[in-house]
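A.B. asks: My questions are about this predicted structure, shown below with the sequence.
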Amino acid sequence: MSGDQQQCFFIADEAAMVAFGSNLAASASGGVVFLNGDLGMGKTTLCRGIIQGAGHKGAVKSPTYTLVEPYELIGRDVYHFDLYRLGDPEELEYFGIRDYFHDDALCLIEWPEKGEGVLPPADLLLNITVQGEGREIELLPQTAKGEQLLVNLQATAE
């Protein structure tokens, strides 16, 4: 899959990051999204927007210590992974990582490089970098599912 359909979005602040996440949730039927960015870039904030946009009411906890927070919502499952504290990718096998990756699930993975070799390939790579006072989000589809998500997102932005 070529990455020629990549798209970049400027995010001015935390509220805009949550709103962008909500739009992303409305655009995704499922898939594996790798969230890349340094500490403090807004990955967890973006995940909060996605999870709330998918229908979760209430707080969204960072799974820094639990590795995964499951959200079983009406019509879909969303799994938020934070692999920052993962010591070895093999640890993922011990808690049944493969059970989370089914067709209808939306799997949001922060620090995916820590699970390299065990995680399935991403449908969408999402890179967050500093851009002036805000952030730039670069979306790089890796599969047909990732490309469809980007098409859907573009339609919601119009």
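C.D. replies: Alright, I've got the coordinates.
A.B. asks: all contacts plus neighbour counts: C-alpha atoms, from now on.
C.D. replies: Noted.
A.B. asks: Phe101 versus the residue nearest to the spatial centre of the chain, what's the distance?
C.D. replies: Centroid-nearest residue in the chain: Leu108, 3.4 Å away (criterion: CA atoms, centre = their mean). According to CA to CA, to the nearest Å, Leu108 stands 11 Å off from Phe101.
A.B. asks: what's the overlap in contacts for the two?
C.D. replies: Counting by CA atoms under 8 Å, 6 or more residues apart in numbering, the shared contacts of Leu108 and Phe101 are Val32.
A.B. asks: Contact partners for Asp38?
C.D. replies: 128-129.
A.B. asks: what helix or strand does it sit in?
C.D. replies: Here Asp38 sits in a region with no helix or strand, counting by DSSP states H and E.
A.B. asks: repeat for Cys47
C.D. replies: helix 43-53.
A.B. asks: which secondary structure elements does the helix or strand following that helix contact?
C.D. replies: Next along the chain after helix 43-53, taking DSSP H and E as the criterion, comes strand 68-73. Secondary structure elements in contact with strand 68-73, counted by 3 or more CA pairs under 8 Å, 6 or more residues apart in numbering; DSSP states H and E, are strand 76-82.
A.B. asks: One more to weigh against that first structure:
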Amino acid sequence: MEGPISVTLSDLAATGRLAARLAPLLRPGDALLLEGPLGAGKSAFARALLRALAGDPGLEVPSPSFTLVQSYELPGGLEAHHFDLYRLSGPADLAELGWEEARQGLVIVEWPERLGDQRPAEALVVRMAYGAAEEERIATFSGWPDRLKELDS
């Protein structure tokens, strides 16, 4: 499989199903970068992914819009860190957020363009975009061609 994989998500439930398919592929040290405009579904995808990783559909997953980062201890010893860098002025502020330490676990980053030179080259990029219908979204995955084969179905 070469090139990006695009998946049409008809609604929030479809976003949750896609996140559940991605969850078993994630490992410590991975970076998942969520790109897209405001309201395109980045936070919804991150929330669904964290719930799938935790095995808990009711897991409280607050948006890190104001705290900038939320951390989670997940089953199997996986530590996940959900960053929302929208309000970050640039990569120099990452040290205060514990970026280097967080990279030992899974990092899920909204607004990754704020990472600058700290952007992990080996990251999986998920570009969220509006679809044709009101609730429809398009998720386009770039990176990890060997690990994402099952999403391309």
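C.D. replies: Thanks, I have it. Just so it is clear, the structure is predicted and the values come from calculations on it, not from any experiment.
A.B. asks: After superposition, what's the TM-score here?
C.D. replies: Here the superposed chains carry a TM-score of 0.87, computed using TM-score structural alignment, normalised by the length of the second structure; 147 aligned residues with a CA RMSD of 1.8 Å.
A.B. asks: all strands of the first structure, in order?
C.D. replies: 7-11, 31-36, 68-73, 76-82, 106-110, 124-131, 134-141 (DSSP state E).
A.B. asks: what's the angle from the second one to strand 124-131?
C.D. replies: Just to be clear, that refers to strand 31-36 of the first structure. Orientation check (axes from the mean of the first three to the mean of the last three CA atoms, to 10 degrees): strand 31-36 of the first structure against strand 124-131 gives 30 degrees.
A.B. asks: Could you do the fifth one as well?
C.D. replies: Per the same axes, to 10 degrees, the angle that strand 106-110 of the first structure makes with strand 124-131 is 40 degrees.
A.B. asks: Equivalent analysis for the fourth one, please.
C.D. replies: Between strand 76-82 of the first structure and strand 124-131, the angle formed by their directions is 50 degrees, by the same axes, to 10 degrees.
A.B. asks: mind checking how far strand 76-82 of the first structure is from the chain centre?
C.D. replies: 8 Å (CA atoms, centre = their mean, to the nearest Å).
A.B. asks: Other residues contacting that strand?
C.D. replies: 29-30, 47, 51, 62-64, 67-72, 100, 104-111.
A.B. asks: Could you do the third one as well?
C.D. replies: If you take CA under 8 Å, 6+ apart as the criterion, strand 68-73 of the first structure is touched by 51, 54-56, 61-63, 77-82.
A.B. asks: Quick one: average offset of it versus the second structure, please.
C.D. replies: Its matched residues in the second structure lie on average 0.8 Å from strand 68-73 of the first structure after superposition (mean CA distance after the TM-score superposition for the first structure).
A.B. asks: That strand: which residues count as buried?
C.D. replies: 68-69, 71 (16 or more other CA atoms under 10 Å).
A.B. asks: quick one on the thing from earlier: mind giving me the ChimeraX command for buried ones among the contacts of strand 76-82 of the first structure?
C.D. replies: Restricted to buried positions by 16+ other CA under 10 Å, the ChimeraX selection for the contacts of strand 76-82 of the first structure reads:
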select :29,30,47,51,62,63,64,67,68,69,71,100,105,106,107,108,109,110,111
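A.B. asks: end to end, how far does stretch 32-44 of the first structure reach?
C.D. replies: End-to-end distance (CA to CA), stretch 32-44 of the first structure: 16 Å.
A.B. asks: swap in stretch 50-61 of the second structure?
C.D. replies: Note: stretch 50-61 of the second structure ends 8 Å apart using CA to CA.
A.B. asks: buried sites along that stretch?
C.D. replies: Buried-residue list, stretch 50-61 of the second structure, by 16+ other CA under 10 Å: 50-54, 61.
A.B. asks: and which of these is nearest to Gly116 of the second structure?
C.D. replies: Leu50 (24.8 Å; CA to CA).
A.B. asks: Fine by me, we can end here.
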